[in-house]
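Participant: Return a 3D structure for these sequence lines:
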Amino acid sequence: MASDRFLWATITTGAVIVLLVLLGQQNALESSNGLWSSADDPHPLSLECLDHGSLARHDHVTLKIFIEGEQYAIPENLGIDTGVCNESGENMHTVHTHSPGERLHIELKEAGDVPLGVFFDIWGVHFDDTGIFDYRVNATHGITMHVFQDGQQASESNQVTSFDDYLLLNGEIIEIYFQEI
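Facilitator: A predicted model of the protein is given here:
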């Protein structure tokens, strides 16, 4: 009787250990950082490809991103010759950069609106009111976004809260700040 209890206790303990190890491995495989990303559900416009011909819209917006006070470099040629847009001729996404990277080119075959989130979906990084990249809003950090014209600077009067849903307009300057509150 005692040997049966010892046997079942050993089997139960072993099973619990195996279960805990498997659960730990599953969590490690789910995500390298464990964070949900808005880029996992891309906007349909982020999947459209085009060339420079027959455009109904070709606008420019300046985007600057600051993380903890340091300007984040936006890559040059982002959205050009990607895994999605790589065909001969139609090798650009609807929003892309050339040089310098902070100047966004918004191009459409048909007139229409383009939310800022499309650019981040093309980039493959997270951006919405919960944060940017792997930085998330929490008790100590927040995100703000300002939209203004050349000659102005970020202030409370030009702060917007639409983040990824903000519709891009020609000539605007957009500054995003993730910083300690």
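
Participant: can we go C-alpha only for contacts and neighbour counts from here?
Facilitator: OK.

Participant: quick one: residue 66 is in a strand?
Facilitator: Yes: according to DSSP: H, G, I helix; E, B strand; the rest coil, residue 66 belongs to a strand.

Participant: which residues does it contact?
Facilitator: Residue 66 is in contact with 72, 175-178, counting by CA atoms under 8 Å, 6 or more residues apart in numbering.

Participant: Are any of the residues you listed buried, and if so which?
Facilitator: The neighbour-count test (16 or more other CA atoms under 10 Å) marks 175-178 as buried among those.

Participant: Of the residues you listed, which is the nearest to residue 10?
Facilitator: Checking those against residue 10 by CA to CA gives residue 178 as the nearest, at 51.3 Å.

Participant: Now that closest one: which helix or strand?
Facilitator: Taking DSSP states H and E as the definition, residue 178 sits inside strand 173-180.

Participant: want to put them side by side, so please do this one too:
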Amino acid sequence: MKSESWLMVGAAVMTAAFFAVVVFSPNALVDEDWEIVDVCLAGHNELVSHEHSTLRIFLDGSEVAIAAEIGIDDASCDGLRGIHTHDGTGKLHIETPRTMEAPVGAFFDIWGETFNENQILNSVADEDSEVVMYVNGELNDEYGSHAMKNNDVIEIHYRDKSD
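Facilitator: A predicted model of the protein is given here:
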């Protein structure tokens, strides 16, 4: 086979592989290097944004407490991370020195926990269970990429598929 033919075959294979990734694993192309994860504030001076969202997690119908002081004086920051909690109510404080998105997944990165379409904390979806997310009462399939807005109420459920 001539080298031009091999190049055409190679290009066709690479194109098919790219489309397979897009169709069968669309989240593989999502950039999860969120700017807000690297925010570390010494205090509330000169904030451009100070918003709040509420996060609630349910595993098989039982609500999981969101710990107090997630993202405050942790191993990566001696101050306040861009998304943090002060108490155990699930109220997320989104504070940034400039305009930037606050994806739900960024909070889980700061927390050191797992959240995606197949897993919440240590609960993994299988043939009988699923992970679903609601934002302000509406089903939302953006999972970790959902950019939180002021006063969003985010509920994540790990549940039986029959529910």
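
Participant: what's the TM between chain one and chain two?
Facilitator: The TM-score (TM-score structural alignment, normalised by the length of the second structure) is 0.75; 129 aligned residues with a CA RMSD of 1.3 Å.

Participant: So which residues of the first structure form helices?
Facilitator: Under the criterion DSSP state H, the first structure contains helices at 2-30, 117-123.

Participant: just checking, what packs against the first one?
Facilitator: Other helices and strands packing on helix 2-30 of the first structure, by 3 or more CA pairs under 8 Å, 6 or more residues apart in numbering; DSSP states H and E, are absent; none qualifies.

Participant: for stretch 75-85 of the first structure, how far is the first residue from the last?
Facilitator: 17 Å (CA to CA, to the nearest Å).

Participant: picking up where we left off before, ranking the helices of the first structure by burial, who's on top?
Facilitator: Comparing those by mean neighbour count (mean count of other CA atoms under 10 Å), helix 117-123 ranks first with a mean of 24.

Participant: I'd like the buried ones among the contacts of residue 66 of the first structure as CSV, with distance to residue 145 of the first structure appended.
Facilitator: Output for these, formatted as CSV (distance: CA to CA, whole Å):
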residue, distance to residue 145 of the first structure
175, 6
176, 4
177, 6
178, 9
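
Participant: Closest one of these to residue 161 of the first structure?
Facilitator: Out of these, the member with the shortest distance to residue 161 of the first structure (by CA to CA) is residue 176, at 10.8 Å.

Participant: Which of the helices of the first structure sits closest to residue 50 of the first structure?
Facilitator: For the helices of the first structure, the distance to residue 50 of the first structure is smallest for helix 117-123, at 13.6 Å, taking CA to CA.

Participant: can you tell me the helix or strand for residue 9 of the second structure?
Facilitator: helix 3-24.

Participant: Can you list the helices and strands that that helix packs against?
Facilitator: Applying 3+ CA pairs under 8 Å, 6+ apart, we find helix 3-24 of the second structure packed against no helix or strand.

Participant: now it: which residue numbers in the first structure?
Facilitator: Under the alignment (TM-score structural alignment), helix 3-24 of the second structure falls on nothing in the first structure.

Participant: count of residues packed around residue 137 of the second structure?
Facilitator: Number of residues near residue 137 of the second structure (other CA atoms under 10 Å) recorded here: 11.

Participant: Please name the residues that touch it.
Facilitator: Listed by CA under 8 Å, 6+ apart, the contact partners of residue 137 of the second structure are residue 153.

Participant: Can you give me every residue that contacts residue 119 of the second structure?
Facilitator: Contacts of residue 119 of the second structure (CA under 8 Å, 6+ apart): 125, 131.

Participant: Give the equivalent position in the first structure for it.
Facilitator: Aligned by TM-score structural alignment, residue 119 of the second structure pairs with residue 131 of the first structure.

Participant: what number of residues lie near the nearest residue to residue 52 of the second structure once chain neighbours are set aside?
Facilitator: Residue nearest to residue 52 of the second structure in three dimensions, not counting chain neighbours: residue 93, with 4.8 Å by CA to CA, 6 or more residues apart in numbering. Other residues lying near residue 93 of the second structure total 20 when counted by other CA under 10 Å.

Participant: Repeat that for residue 174 of the first structure.
Facilitator: Other residues near residue 174 of the first structure come to 23 when the count uses other CA under 10 Å.

Participant: what about the equivalent of it over in the second structure, distance to residue 10 of the second structure?
Facilitator: For residue 174 of the first structure, the aligned residue in the second structure is residue 154 (criterion: TM-score structural alignment). For residue 154 of the second structure, the distance to residue 10 of the second structure equals 45 Å [CA to CA].

Participant: go on, residue 106 of the second structure?
Facilitator: The gap separating residue 106 of the second structure from residue 10 of the second structure is 37 Å, by CA to CA.

Participant: cool, residue 141 of the second structure as well?
Facilitator: Noted for residue 141 of the second structure: a distance of 34 Å to residue 10 of the second structure, by CA to CA.
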